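Asks: After the sequence you'll find the predicted model.
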Amino acid sequence: MRAAVQHRYGPPSVLHVAEIERPLPGRGDVLVKVAAASVHPGDYFVMTGKPYVLRLVFGLRRPRHGIPGRDLAGVVAAVGRDVTGVRLGEKVFGWSSAGTLAEYACVPADHLVPVPPSLSVLEAAAVPTSALTALQALRDVASVRPAQTVLVTGASGGVGSFAVQIAKAFGAEVTGVCSTRNVHLVRSLGADHVIDYTRTDFTGTEKRYDVILDNVEAQPLAAVRRALTPTGTLIPNSGHGGRWLGPLGRIVKARVLSGFTRQRLRPFTSVEKYQDLLTLADLLATGQVTPVIDRSYPLDEAADALRYVGAGHTRGKVVVTL
C-alpha cells in the first residue's frame, strides 16, 4: 500500500510517499481502507519533534511510528476474529495511534463509530481529535451550562470551529475571536458575538465571561484573567511555546495561580473516548455540529498539507484524501 512516511524528525520535506506492507488486523482490530485523514497542529509538532519534550513519548531519536496522522474515515475492509458489531463495507470514522496517512490502517474496534448518513467521509475525517478536544474542554472541564457566557479564541480554527458550535448546542451565549477575514465564518457557525482581534482586544473591554477557551494564548495569563468573571474558568489550549518544553511553562504557571484565586485555570489534555465519539456522531447527525473544511490535499501532497497546518491560521480542518 502507499503511505506518507518519515524516518527522522524535521520539516515537512522529511515526508515522502512510499510503498509499504499492508497491515494485518489483530484479534480486536478493524482494517480500514482509508478514504480521508485530517491533520492538525499536533501532527505537525510530532513530525518536527518540537518541542523536544514530545520525543519522550513519540521516540527520542526518530518517530516511533513512521506514518503521521491520527484521524481517519473510510470503509471497513476486514475485521479481527474478536470484533463484533462492525460490518464489512461499513463507513466509519475515528482515530488510530499507528498513523493514518496511508491507504489502509489497523484500528482498535473501540476507536471507530459509523459515519452519520448526513456526513461525507471527508467531513467525518475532520472530526475526531479537534472535536473531542472541544467537547471535553467545554463539557468536562468547564461544565458549560445554558445561558453561560463562553468566549472562544481561534474560533475559526480546527478546535475553535467545533467549540463555537458545541457551546451553542449546550445553550451558552458564545463569543468568537478571529481575524477580519473569518468574521463571517464564525458568525455562520452560530456565534452570538464575533470579535475581530485586529480591531479589538477582548482583554481590554469591560465584558466578563464565565468560560474562556483560549486556543491561541496570544495574551499573558494575567490579561486573559481580567476577562473572566470572579469564578470563571480559563482553559489554555495551545501547543505553542518554547522549543524544549513547549506550553509546559504556561501550564505550570496556570496550575500554580489557580491555587490562589477563585477563578479556575484548567489546562488539560484531551483523551480519546469511544463514548465521546458517539456523542459527537449524534451532534453531527442532528446538524448541531458541522465540520468546516479549509483545504484538502491528495496523499502525494501530504507534506504540503502539514506545511500549511504548521503555518497557522487554518479555517477549520485540513484533510488528506486517498
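Replies: Great, that's in hand.
Asks: CA only for contacts and neighbour counts going forward, please
Replies: Will do.
Asks: Excluding chain neighbours, what is closest to the most far-flung residue of the chain relative to its centre?
Replies: Outermost residue of the chain with respect to the C-alpha centroid, by Cα atoms, centre = their mean, is Arg81; its distance is 31.5 Å. Closest residue to Arg81 apart from its sequence neighbours, by Cα to Cα, 6 or more residues apart in numbering: Arg27 at 5.1 Å.
Asks: okay, now the one to match up with it:
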Amino acid sequence: MKAIVQTEYGSADVLRLEDVEKPVVPDNGVLVRVRAASVHAGDWHLMRGTPFLIRFIFGGLLKPKIKILGTDAAGRVEAVGKDATQFKPGDEVFGDLSECGFGAFAEYVCVPETALALKPANLTFEEAATVPVSALAALQGLRDVGQIQPGQKVSIVGASGGVGSFAVQIAKAYGAEVTGVCSTSKVEMVRAIGADHIIDYTQDDAIQKGQQYDLILDAAAYRSVFDYLPALTSRGTYVLVGGSTARLFLVMLFGSWISKISRRNVKFQASKPNQADLVILRDLIEAGKITPFIDRRYSLSEVPAAIRHLEQRQVRGKVSIAV
C-alpha cells in the first residue's frame, strides 16, 4: 500500500510517499481502507520532534518510532478480527488514532474497534475525517473542563481554527451566548458558523473592558493567561486548549496556583479519545448542529504541502487529505 513515511525528524521535507506492507488485522481490531484524513498541529510536532518532551512520550529520542503519521481518519471497514463485534466489512467509520499507533496517512490502517464510530451519514469521508481530534478537544474542553451551562457567556479565542471552529458550534449547541475572537480575514467565516458576537483582535482588544465571560476557551494562546483573568466572572473558568507551547506548559504546571491567587478557574485541557464522544459528535452533526469547515483539500501525496500550509497558522477550520 501507499503511505507517507517518516524516518527522521525535521521539516515536511522528511516525509516521503512510499510502498509499505499492508497491515494485518488483529483479533480485536479492524482493517480500515482509509478514504480521508486531516492534518493538525500534533502532526507537525511529531514530525519535527518538538517540543523535545514529545520524543520521550511517543518514543524515538533520536529517530521517530512512529513511521506513519496521521491521527484523524475516515474510511470503510475492509476486514474485522475474530474477536471484533462492533463493525462489519463495508461499514463507514471515523476515528481518532492517537492512542493506537497513528497511521492515517496511508491507504490502510489497523486499529482497535473502540477507536472508531460509524461515520455521520450526512458527511463525506473528507468532511468526517476533519472531525475527531479537533472536535473532541472542543467538546471535552467545553463540557468536561469548562463545565459549560445553557445561558452562559462564552468566548472562543481562535474561533476560526480547527478546535475553535468546532468549539463555537458546540457551545451554541449547549445553549451558550458565544463570542468568537479571530482576525479580519476570518470574521465572515466565524459569523457563518454561528457566533453571536465577533471580536476582530486586529482592530479591537479581545479583552474588552467591562465585558465578562463565564467561560473562555483559548485555542490560540497568543497572549498570557493573566490577560484574560479580568474578563472572567467571579466564578468564571479559563480553559487552554492549544497554541503557544510555552503558555501551554505554564498553565499545565501553574494553573492550580494561578487559580488560587486569582480566585478564578484556570485549567488545561488534554483530550482523551473515546468512542462515546465520537458518537455524541456524530449525533450533533447528523442533527445539523455541527458542520466541518474545510479550508483546503490535498491528496495523500501532498501531505507535506498540507502540513506546510498548516504551519503558517492561517488555516480557517480544517485541512483535509483525500486518500
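Replies: Right, received. Where do you want to start? Since the structure is predicted, the reported quantities are computational estimates derived from the model, not experimental observations.
Asks: related to what we said a few turns ago, what helix or strand does the residue nearest to Arg81 of the first structure sit in?
Replies: Using DSSP states H and E, Arg27 of the first structure sits within no helix or strand.
Asks: all helices of the first structure, in order?
Replies: Using DSSP state H, the helices of the first structure run over 41-48, 55-58, 121-125, 128-135, 158-169, 183-188, 221-225, 248-258, 274-285, 302-310.
Asks: so what's Leu61 of the second structure up against?
Replies: Going by Cα atoms under 8 Å, 6 or more residues apart in numbering, Leu61 of the second structure touches Arg55.
Asks: ditto for the one 4 residues further on
Replies: For Lys65 of the second structure, the residues meeting the contact criterion (Cα under 8 Å, 6+ apart) are Phe58, Gly59.
Asks: for the one 3 residues further on, same thing?
Replies: For Ile68 of the second structure, the set of contacting residues under the criterion of Cα under 8 Å, 6+ apart consists of Ala3, Ile4, Val5, Gln6, Phe102, Gly103, Ala104, Phe105, Ala106.
Asks: how much space between the fourth one and Phe87 of the second structure?
Replies: Shown here: Gln6 of the second structure relative to Phe87 of the second structure, a distance of 31 Å by Cα to Cα, to the nearest Å.
Asks: Same drill for these two, tell me which one is more crowded.
Replies: Comparing Gln6 of the second structure with Phe87 by other Cα atoms under 10 Å, the one with more neighbours is Gln6, at 22 against 19.
Asks: Can you pull up the most central residue in the first structure?
Replies: Ser130 (2.0 Å).
Asks: Once you drop chain neighbours, what's closest to the corresponding residue of the second structure for it?
Replies: Aligning on TM-score structural alignment places Ser130 of the first structure opposite Ser134 in the second structure. Excluding the flanking residues, the one nearest Ser134 of the second structure by Cα to Cα, 6+ apart is Val163, at 4.6 Å.
Asks: Might one say that that neighbour is in contact with Ala219?
Replies: Yes. Counting by Cα atoms under 8 Å, Val163 of the second structure does reach Ala219; the two are 6.5 Å apart.
Asks: which one of the two has more residues nearby?
Replies: Val163 (30 against 26).
Asks: And that one? What does it align with in the first structure?
Replies: Counting by TM-score structural alignment, Val163 of the second structure lines up with Val159 in the first structure.
Asks: and if you look at Leu118 of the second structure?
Replies: In the first structure, the residue matched to Leu118 of the second structure (TM-score structural alignment) is Pro114.
Asks: With adjacent residues omitted, what lies nearest to its match?
Replies: With Cα to Cα, 6+ apart, the residue lying closest to Pro114 of the first structure is Val92, at 4.3 Å.
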